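Novice: Give me a model of this one.
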Amino acid sequence: MTKDSDTPKSSTWVPQGPTEQGFLIPPDHPHQHVRAQFPPSIATHRGQLWMVWTDFSDQIWYATTTPESHGDTFAAGQQFPYVEGDGKHGVPVIANLNGILHAIVVSAKTGQMNHYIYNADEQFTWIHQEDSLPDGCVAGKKSREPALVAFHNKLFLAWIGEDKGLYYTEWDIHSQTWMAISRVSEGDYQGTPAMFVLNGSLHVLSETADGSADIVGYRYDYTESGWTWAPADDVSEGKAAKGVSAASYGNNAYLGFIEDDAVYVAAHLDGASWQKPEHVGGEDVVARFPPQIAVINGRVHCIFAGKWRGDLHWFSRPVLGYDLKTWMGAIDDDKWLSNITIPGTHDSCARSNVPFVRTQYLSISQQLALGIRFFDLRLRKHDDGKLYCYHGGMPINLPKGLSFEQVMDQVWQFIGPKYGDKATETVLISINNDDKSAEQKSNPKIFYDAVKEAVKVTPTYEDGSKRWYTEPVTAKLGDVRGKAVLLRRYYGDPDVEPTERMGLDLEQWLDDNPDFTIVTANGVRVRLQDKWKYATRCSLNELVTSKQTFVQEMMGRALGTLKDPGDEEDGSDLPELEETWFINFCSAVGDPVEHGEVAEAKWIAVGAHSDMHFFGKWIEGMNVRTRDYLRTMDDGAGRGGTRRLGVVNLDYPELPDDSDLVARLIETNF
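Specialist: From the prediction side, this is the model:
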């Protein structure tokens, strides 16, 4: 193979890994390249980049980026447990459906398909969904590569059959079943279908087999008669002739294609039009198949197989004007913490397997890499004297449990000074006592002292500086970079004067309240929105709309655009407003047994269909609604000047898969 030239200086795409050509090198075989005989398939899943491929020995493999690299380094590949071919002779594709990873493997010999789901909660392996696919899921001999995409709460699979028909089926996340296969449209097709989500719509493109080789497109739309495919323009503008792949990130999309064997990626920005395609790799980098595209942690990744030997190349570039890992470094030292928009998570460690307990898929370190800087922790003291994470009486990470010390180790590793550079980030740590027993209520000193001891035994940094800020007053950012700031929701030690108790005092927190204010003994003013329980029967749309109203009203108060009676209209209260904290929760849940169409926190955050059978109109969740609301603020968050929104806490902040909500919140600071 001809040696690739360096990536042109004008390109924003940089090679991943140790080589200038972006060769993907297996860590367990550092002198080899990963090679694929079919197009690899990539997806983001729970804070990691995943890839499946088939090598030239017909063995199917999968690999993930390492947790500590946050999407920058792949671990060693593992053999995929493909049943039909004893691990061989298959063409795999993967897709992430709202935190659940799926794979379809097509037999390279027969075209028969098999469905697999990755069990990321217990067994950490691929589970074959035996006999789950409907009859007729057979890919044509010349069209073995199907297309697999997540859209709303369903998984869509499209392929060209043995009779050249363009077929699809869909898998419902609630019923856990595939529907009977149907044609997208009449007519004959050839090649590989391309299916992707662009600006909130599902598209499929395919090449006709009538001799014209035209690219025709269809869009999946909701009509009075239900969901159906409707003819649409070729949104690839002819680039799908050899297949395309695409990934969305907020209001932007990225389309990967090959032209004269060279790799290009075109950006579709702000829902407007395609930008001029960017060449990926050096002039001599040529591809055998269209590149695969995915976005994670503010970077778009492009992986493709070289034309001559199938060596996999990996390039990436930023999609933001800042780094999600160090975004606080762009904010002035003298900024009050209360005067910054800080994205956070609700019940930050609740990664339980129980649906009504779980509120997150990402670990603390993964949330930090995403840009999260506020953590809501619920702890209990165990007999060993240590603190452990809980949610509503349920221990997290059974059977071992998750200790407070383990959580903070992830925080210190992320925010501490590195390689001689000064720290840029801080993290707000809100702690609540999950133990509501009579003993704890009658003697709050037990829990107070347990947290105090955990803070006390935390070692200092190498330069002797402390890792905790536990003063009961608001700090400026420059004073707490590299530190964790304690917000105390648990009751203080009655033997300690209220003004001397550790942490910002939030012990007067009102449960399930849409608007309340706490004034601490030290005069710090904190305004909060935490309406979370919907125990009255209502539709999903009514529930989410109600929660949306409370969130947006608190944002308006943080901005100063929504005034309370008695507020000054001339802005004279601005200094006081800047030192007032605003803490706003986007999370909610319906009664799990009796009320609401969809009660799980996940569907309120991510969205769901409007009726109990999950076939109705799609109802957007809080994450999308909040993101769309930010776009309306002076043509988008951050574009109309700095706008403080306070702390905004989310469930599943990385979902849906194209979510840029955390980035939108961060941008209000710039």
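Novice: For the rest of this, base every contact and every neighbour count on C-alpha atoms.
Specialist: OK.
Novice: Next secondary structure after the longest helix along the chain?
Specialist: Scanning the chain for the helix with the most residues, using DSSP state H, yields helix 540-559. As assigned by DSSP states H and E, the chain's next helix or strand after helix 540-559 is helix 574-578.
Novice: tell me how far that following helix is from the chain's mean position?
Specialist: How far helix 574-578 lies from its chain's middle: 33 Å, per CA atoms, centre = their mean, to the nearest Å.
Novice: List the contacts of the very next helix or strand once past that helix.
Specialist: As assigned by DSSP H and E, the chain's next helix or strand after helix 574-578 is strand 581-585. The contact list for strand 581-585, computed with CA atoms under 8 Å, 6 or more residues apart in numbering, reads 338-339, 346, 525-531, 551, 554-555, 558, 645-650.
Novice: quick one: strand 581-585 to helix 540-559, angle?
Specialist: 170 degrees (axes from the mean of the first three to the mean of the last three CA atoms, to 10 degrees).
Novice: in strand 581-585, what counts as buried?
Specialist: For strand 581-585, the neighbour count (16 or more other CA atoms under 10 Å) marks 581-585 as buried.
Novice: pretty sure residue 624 is touching residue 657, no?
Specialist: No - counting by CA atoms under 8 Å, residue 624 stays clear of residue 657, with 10.8 Å between them.
Novice: quick one more, to check against the first:
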Amino acid sequence: MFPGGKGPARGSPALAVHNGELWCLWLDKNDGLLYHATSDNQSWGPKTAFVGNYWTGLVPDNPTAGPALADCNGVLHAAYSVDGSLVHYQYDDIAKKWGKRSLFARSSATPSLQAFDGRLFCAFQGDGNSLNWTTWDPEDGWMRPMSANEKTWGSPALYLLLDRLCLLFAENNDDRHTTNTTFNTSTKSWSRTFGSPSQKTAYGVSATGFNKDIALMAFQSHDDNDKGLVLVDTFNNGAWQHNESIGSSSSDTPAIAILNNVITVVYNAHTDARDLLWSQATLTDYTPDSWMTALANIKPNLRITDITIPGTHDTCAISAVPWVATQNMTVIAQLNAGIRYFDLRCRLVDGFLMMYHGDYALDMYLEHVLDDIYSWLRSHPAEGLIIQLSNEILHETDFAAFSLAATTLIVHGPNKDLWNTGVDQAKQQIGINATLWTENYNSPRFTIPTQDGTLVIQDQSSFSGAPDAIIPQKFGVVATLMDQASADESHLNLYINYTSMTSTFPFRRGPVAPWQLAIGYEDIWCEFTPGVNRHLRQKLVVGGSAHYGVVVMDFPELPQYDMIDYLITSNFEAAAV
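Specialist: Got it, this is the predicted structure:
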């Protein structure tokens, strides 16, 4: 049961992964209001009232059915029915409030939300049990709802499989077999493909994708002997497999999501109380928070130059300013997701090292960031982390004060035993001296020799031109170094490959937000250019076993949360060869 009495729930709950956390939104059975809570896969946080901010101030809605949740381009979205109309909200992570309320369709049932190609899709049951759909984007809002030319019994489920947008629903007949359709981006229509699960569901389904070719569906059994029993069916190896029971029954359609390779199913109990319950299972033999430990058990003699390491550029740059933000996940969430290279940038301010991105202070200090890292490493003693620590005053040539402050903080602190630094007390030097790191704006890569080998670095960041030209250009540089790392069998070179970039498009004034370059850019004519992360994910999908060195990313959990896992998985595939 959810701790702290977070239930009971009326209608189906909703689940989504957002900023490295699992979010649950549900309709309380007693007061008829919405509440949400977050989880790190270990425990759930406090029950928080969902309050929408519109027109007259903070006004709660009274939903008539369960809600839907989805992350689209790093923004959490919610939708639910109020008096026969679907209401849409967006969550502000900085203000920690829901807002931008809008009405967009007619429905009295639980909808489904899913991000795809930079847009938010919604599927819902309309009049006469018709299956309808619509899309939203930040520029144009919601489009006019359209029919999927199907009828559904209960709530449908949007999800991603084989890089396609899919829609599961229960057929509107006595058998209620589940049926799968896929979206054709050219014709803007749905067709039945992939083979359908053909499971019988009591009322509606929920679904989620994992990596490219795995999906899971949660539903209630429609068989007379175990009606209401919560079942999970898996699509793997090109077909839907036999369903598995979680051992409990629910009153309404369960919700399913995957965070860090852990499957979570949330549902309300099939009792009068309708307590909110949750069940979990691990999808893989390892979880991202301990992937190094698992890899070492398989191949204990691997060196750091032999593996692929996911990393983050400007690790602490979480900001409400679009052109400053490069991350959504906290340091702890990044570590739990499998990130093992941190790019920490500071300035010495009044004797303290404060986190910065360029000229922008990030309202946190290095000491506190390190405290979080130390705490996490103590609880994961077999994991490792590479930290790149740099002075963010780009024009500063005298690093003596900065180096002294950093060395003092690390060497004389209570957690100095966690560092494998090769500290030179006389030179006040920690680890590898990377002061030869250049502002690599225009050249594709450079090297820094060390006593153990060479750092081969690609940090080309500055580009000018239209998005459909410069984003592939940047990824071409990234892919070249990935291929070079994969082909290097000397085991002497550590490849550090930045996927981040900056640009001012010729027809715009001012900087372009990093998330647009990482995830995708939609112009005023609604033409969508996939971002660097989408190109990277596609390369990883077909890449198979390889070691790519350190791949340093903006928003690595976007547009799909599985990109970090693809990087990690390449290590296990290579170890098995």
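Novice: Please state their TM-score.
Specialist: Remark: TM-score between the superposed chains equals 0.88 [TM-score structural alignment, normalised by the length of the second structure]; 555 aligned residues with a CA RMSD of 2.9 Å.
Novice: quick revisit: what helices or strands is the longest helix of the first structure leaning on?
Specialist: When contacts are defined as 3 or more CA pairs under 8 Å, 6 or more residues apart in numbering; DSSP states H and E, helix 540-559 of the first structure sits against strand 525-530, strand 581-585, helix 622-631.
Novice: what about 7 Å?
Specialist: Contacts defined by 3 or more CA pairs under 7 Å, 6 or more residues apart in numbering; DSSP states H and E place helix 540-559 of the first structure against strand 581-585.
Novice: Make sure residue 388 of the second structure is actually in contact with residue 340.
Specialist: No - between residue 388 of the second structure and residue 340 there is no contact under CA atoms under 7 Å: 11.0 Å.
Novice: The two: who's more crowded?
Specialist: More crowded of residue 388 of the second structure and residue 340, by other CA atoms under 10 Å: residue 340, with 23 against 15.
Novice: The residue lying farthest from the centre of the second structure in helix, strand or coil?
Specialist: In the second structure, residue 426 marks the outermost C-alpha relative to the chain mean, sitting 43.4 Å out by CA atoms, centre = their mean. Under the three-state scheme (DSSP: H, G, I helix; E, B strand; the rest coil), residue 426 of the second structure adopts coil.
Novice: swap in residue 515 of the second structure?
Specialist: Applying three-state DSSP: residue 515 of the second structure is helix.
Novice: Counting neighbours, what do you get for the counterpart of it in the first structure?
Specialist: Taking TM-score structural alignment for the superposition, residue 515 of the second structure sits opposite residue 602 in the first structure. By other CA under 10 Å, 24 other residues sit near residue 602 of the first structure.
Novice: and stretch 156-163 of the second structure, how far out from the chain's middle?
Specialist: The answer for stretch 156-163 of the second structure is 16 Å, by CA atoms, centre = their mean.
Novice: typed the wrong thing, it's stretch 403-411 of the first structure
Specialist: The answer for stretch 403-411 of the first structure is 21 Å, by CA atoms, centre = their mean.
Novice: which parts of that stretch are buried?
Specialist: The neighbour-count criterion (16+ other CA under 10 Å) identifies 403-405, 407-408, 410-411 as the buried residues of stretch 403-411 of the first structure.
Novice: Show residues contacting the longest helix of the first structure.
Specialist: With contacts defined as CA atoms under 7 Å, 6 or more residues apart in numbering, helix 540-559 of the first structure is touched by 514, 529, 562-563, 582, 584-586, 596-598, 604, 610, 619, 621-622, 643-646.
Novice: Quick check: buried residues in that helix?
Specialist: 540-541, 543-545, 547-548, 550-555, 557-559.
Novice: cool, stretch 29-49 of the second structure as well?
Specialist: 29, 32-41, 44-45, 47.
Novice: so can I have TSV of those showing distance to residue 68 of the second structure?
Specialist: Formatted as TSV, these follow (distance: CA to CA, whole Å):
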residue	distance to residue 68 of the second structure
29	17
32	16
33	14
34	11
35	12
36	12
37	14
38	15
39	17
40	20
41	20
44	19
45	19
47	17
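Novice: In helices only, show me those residues.
Specialist: Among those, no member falls in helices (DSSP H).
Novice: Nearest to residue 53 of the second structure among these?
Specialist: residue 34 (13.9 Å; CA to CA).
Novice: What residue in the first structure is paired with that closest one?
Specialist: By TM-score structural alignment, residue 34 of the second structure lines up with residue 61.
Novice: So for residue 624 and residue 657 of the first structure, which residue has more residues nearby?
Specialist: Between residue 624 of the first structure and residue 657, counting by other CA under 10 Å, residue 657 is the more crowded of the two (27 against 20).
Novice: Which position in the second structure pairs with the more buried one?
Specialist: Under TM-score structural alignment, residue 657 of the first structure pairs with residue 560 in the second structure.
Novice: What segments of the first structure are helices?
Specialist: Along the first structure, counting by DSSP H, helices occupy 364-370, 404-415, 438-442, 445-456, 477-480, 540-559, 574-578, 601-606, 622-631, 661-667.
Novice: Now do the fifth one: which range of the second structure does it align onto?
Specialist: Which is helix 477-480 of the first structure. Aligned by TM-score structural alignment, helix 477-480 of the first structure corresponds to no residues of the second structure.
Novice: for that helix, packing partners?
Specialist: Partner elements for helix 477-480 of the first structure (3+ CA pairs under 7 Å, 6+ apart): none found.
Novice: Now do the contacts for residue 9 of the second structure.
Specialist: Per CA under 7 Å, 6+ apart, neighbours of residue 9 of the second structure: 26-29, 268, 274-276.
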